[in-house]
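Chemist: structure, please.
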Amino acid sequence: MTPRIVTPENAKQLTRLRQLGEPTLHPDYWGQVLTFDPRSRLLVSMVLGSKGRLRWWDLQDELPHPRVVQPLPGGLEAVVLPDAQTIMSVTVGGQLQAWSAADGRALRSAHLGLTTSGIDLSRQGDLLLVAGVSGDLRLWDVAHWRPLRDLEPASALLYGCALSADATLAAAGAADDRGENETQGSIRIWDVATGASRGVISVQASRVWDVAFTPSGNLLAAGTSVDDIILVDVVSMKVVGTLKGPPAGAWRLSFNSDGSLLAIGADTGAFVVLRTDGGGCVHAYSDKDDQQASAAVFSPDGRFVAWGEDLAQVGVWGVDA
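Modeler: Presented below is the predicted three-dimensional model:
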């Protein structure tokens, strides 16, 4: 039976519907970054750690075993192209690769020349945004498999990055050096067409781990290293709200399809779901493994929340019909 679409009204009823992957104990397991394909059928996991692995499942399969497991030491993140035929991955060392979603064959690769901290794919699938740790932000032309342009560099460490729904704006979470081993978190926004910086917003935290645009593109959410989720109006570049997230900090952010809910992977083995209208937390879960941090992501069809668990498994959550 197909689960219901998750809404602010029923999100308290979220339960784990499936557990994917065999439980595996690795001392160097750090967590997972997850993504769905646009049809909400493929679920991709990048297992973080020295024994990194890229895996994906077809959710129409009944078995918990992944369709493909690709060893990928230093793997950082992956995205799925809109046709769901190709998966792109990047390593911390800046190796960009394309894989066949059908059988895991390596299709092509390139070296970016960056120590990479995050990527995001445009909704149209033509642009890949790549953030470099040292403040570089690059646009990659997916169809022609080549760099398109660099955006204005930032004098800060960059973390998670995002493109707006219409791909006119780029954003990244950052940490600005304040000397004596201290940093201050900031939100940075760029104009994609010109590459120019649109501005910098400092926050009361040492880091901004991740950013995510609402589906409408009017608001940007920023996950900090404390329990604040900052909401920014991207037109006025003003902070317009703050949500209370997990105390350990918001490591990864994911909006549902209408922007009414925000899933947050905490900087511990936990995830929460918040109402974005200020209604507070509607779901929280922890596996009590504070040695791992994993993303929690909404499926595009709004029926699932996937979260990386301890023992390198993936939980698929939903509201029973």
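Chemist: contacts and neighbour counts: CA atoms only from here.
Modeler: Will do.
Chemist: my guess is residue 226 contacts residue 243, does it?
Modeler: No: the criterion here is C-alpha atoms under 8 Å, and residue 226 misses it with residue 243 at 11.3 Å.
Chemist: nearest spatial neighbour of residue 155, skipping sequence neighbours?
Modeler: Spatial nearest neighbour of residue 155, excluding adjacent residues (C-alpha to C-alpha, 6 or more residues apart in numbering): residue 135 at 5.9 Å.
Chemist: and that neighbour, that's in a strand?
Modeler: No: using DSSP: H, G, I helix; E, B strand; the rest coil, the assignment for residue 135 is coil, not a strand.
Chemist: roughly how far apart are it and residue 153?
Modeler: Distance of residue 135 to residue 153, computed by C-alpha to C-alpha, to the nearest Å: 6 Å.
Chemist: residue contacts, residue 105?
Modeler: If you count contacts by C-alpha atoms under 8 Å, 6 or more residues apart in numbering, residue 105 has them with residue 99.
Chemist: one more, for comparison:
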Amino acid sequence: MSPTDLTHAVITPANAAGLKRVRQLGPSRIELGWGQTLGFDPLGTRLLSIDKLNTPYRLRWWNLETASDVPAGSVELKLEPSVAFLSSADLIVAGGPPVGEAATPWRPRLLSLSTTDGSLWREDTLPSPVSGLGASRDGTLLVILERDGAWLWDVRSWKQIRDLPGIEGDFTVKECAFSRDSRFAASVISHHDQGHECLYLWDLTTNAQPWHLPIEQLPFVWSVAFHPTQPLLVVGGNASEVLVVDVNERRILKSIPHCQYASNLDFSLDGTLLVESGDGRGFAVHHFDTGEVLFSHSDDEDLQTSDAVFSPDGRFIAWGQGDGTVGLWGVSPVP
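Modeler: This next block holds a predicted model:
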């Protein structure tokens, strides 16, 4: 939501139980297996939705500074739906399909698209398809290519900064994330040749090998998120707990019980709240320190799995609904 929209209160542990849907972004599109990956731009003026299960994958975005609930634009891509994000209010960065009319034809690409009309601004050829992207607040991008390792890419200068060591083998990337200060980058992946789920953590101030943590507590991992004010990150998957990892001490600190199949995780602005979306189970808001569920909602669409994410100013939660729309949830206006 626009940072100038101050009519709703910041969501806190004290008022989270009063969350209500305040806006519905459409149009609806009822299809079996619907699901959406969501993300705000850094200022909260645009919201991006990416199909999770349909091919070709559709990207839609809304200008939240206007009253219109109709998407400001949309494009379709043929690759993984999770590899796209809003680097600013003006630009979407995404993995692009090989096409014959590209500068280097029939090669995977990294794309920069305009949010004005979806047109291509910049592109670069890659050795293999992008399988994971994570955006930092300063515009740096973690690019993970299956079979080709991990890179740091600078969106503003549109060039590779350096390789990141230590990731190899037959794997599938689930999610990537940066710490708030951009010192650390993390990725959760499924290692097919090693037969386990794992967390990779890079300290970007060094060229050291990443810390590699096998995740034995979760049969499958899907999500990772850094705490905004503490040296902690959380890992979620298909189990009734979320793991809390101490980044400095490189160890699992504790688990938060009763989180149900966390397909994505996101922290509130100050880290007191953790929102999780579940596999066909809606979304829930937890008090991070205690794990207590303060609010939950579901539309009973068992076949859809969509993200729930906080807006950058902490006033709204966006959640992809079962009919293909996106709901914005907030608490009562400030008196």
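Chemist: need the TM-score between these chains.
Modeler: The TM-score (TM-score structural alignment, normalised by the length of structure 1) is 0.90; 314 aligned residues with a C-alpha RMSD of 2.2 Å.
Chemist: circling back to that earlier point, neighbours around the residue nearest to residue 155 of structure 1, how many?
Modeler: 22 (other C-alpha atoms under 10 Å).
Chemist: test my guess that it contacts residue 152.
Modeler: No: using C-alpha under 8 Å as the test, residue 135 of structure 1 is too far from residue 152 to be in contact (9.0 Å).
Chemist: and for these two, which residues touch both?
Modeler: Common contact partners of residue 135 of structure 1 and residue 152 (C-alpha under 8 Å, 6+ apart): none.
Chemist: what's stretch 297-309 of structure 2 aligned against in structure 1?
Modeler: Mapping stretch 297-309 of structure 2 onto structure 1 (TM-score structural alignment) gives residues 285-297.
Chemist: now the matching stretch: buried residues?
Modeler: Under the neighbour-count criterion of 16 or more other C-alpha atoms under 10 Å, stretch 285-297 of structure 1 has 292-297 buried.
Chemist: which two among the residues you listed are spaced furthest apart?
Modeler: Spanning the widest gap among the buried residues of stretch 285-297 of structure 1 are 292 and 297, at 16.2 Å by C-alpha to C-alpha.
Chemist: could you pull up the residues touching residue 96 of structure 1?
Modeler: So residue 96 of structure 1 contacts 88-90, 109-112 (C-alpha under 8 Å, 6+ apart).
Chemist: and it, what's its match in structure 2?
Modeler: In structure 2, residue 96 of structure 1 lines up with residue 110, judged by TM-score structural alignment.
Chemist: and if you look at residue 51 of structure 1?
Modeler: In structure 2, the residue matched to residue 51 of structure 1 (TM-score structural alignment) is residue 56.
Chemist: for its match, which non-adjacent residue is spatially closest?
Modeler: Leaving aside its sequence neighbours, residue 56 of structure 2 is closest to residue 78 (4.6 Å, by C-alpha to C-alpha, 6+ apart).
Chemist: tally of neighbours for the one you found?
Modeler: Other residues within reach of residue 78 of structure 2, judged by other C-alpha under 10 Å, total 14.
Chemist: same question for the one 5 residues further on.
Modeler: A total of 23 residues lie near residue 83 of structure 2 under the criterion other C-alpha under 10 Å.
Chemist: repeat that for residue 47 of structure 2.
Modeler: 25.
Chemist: which helix or which strand is home to the nearest residue to residue 293 of structure 2 once chain neighbours are set aside?
Modeler: In this structure, residue 293 of structure 2 finds its nearest non-sequential neighbour in residue 286, 4.5 Å apart by C-alpha to C-alpha, 6+ apart. Assigned by DSSP states H and E, residue 286 of structure 2 belongs to strand 283-287.
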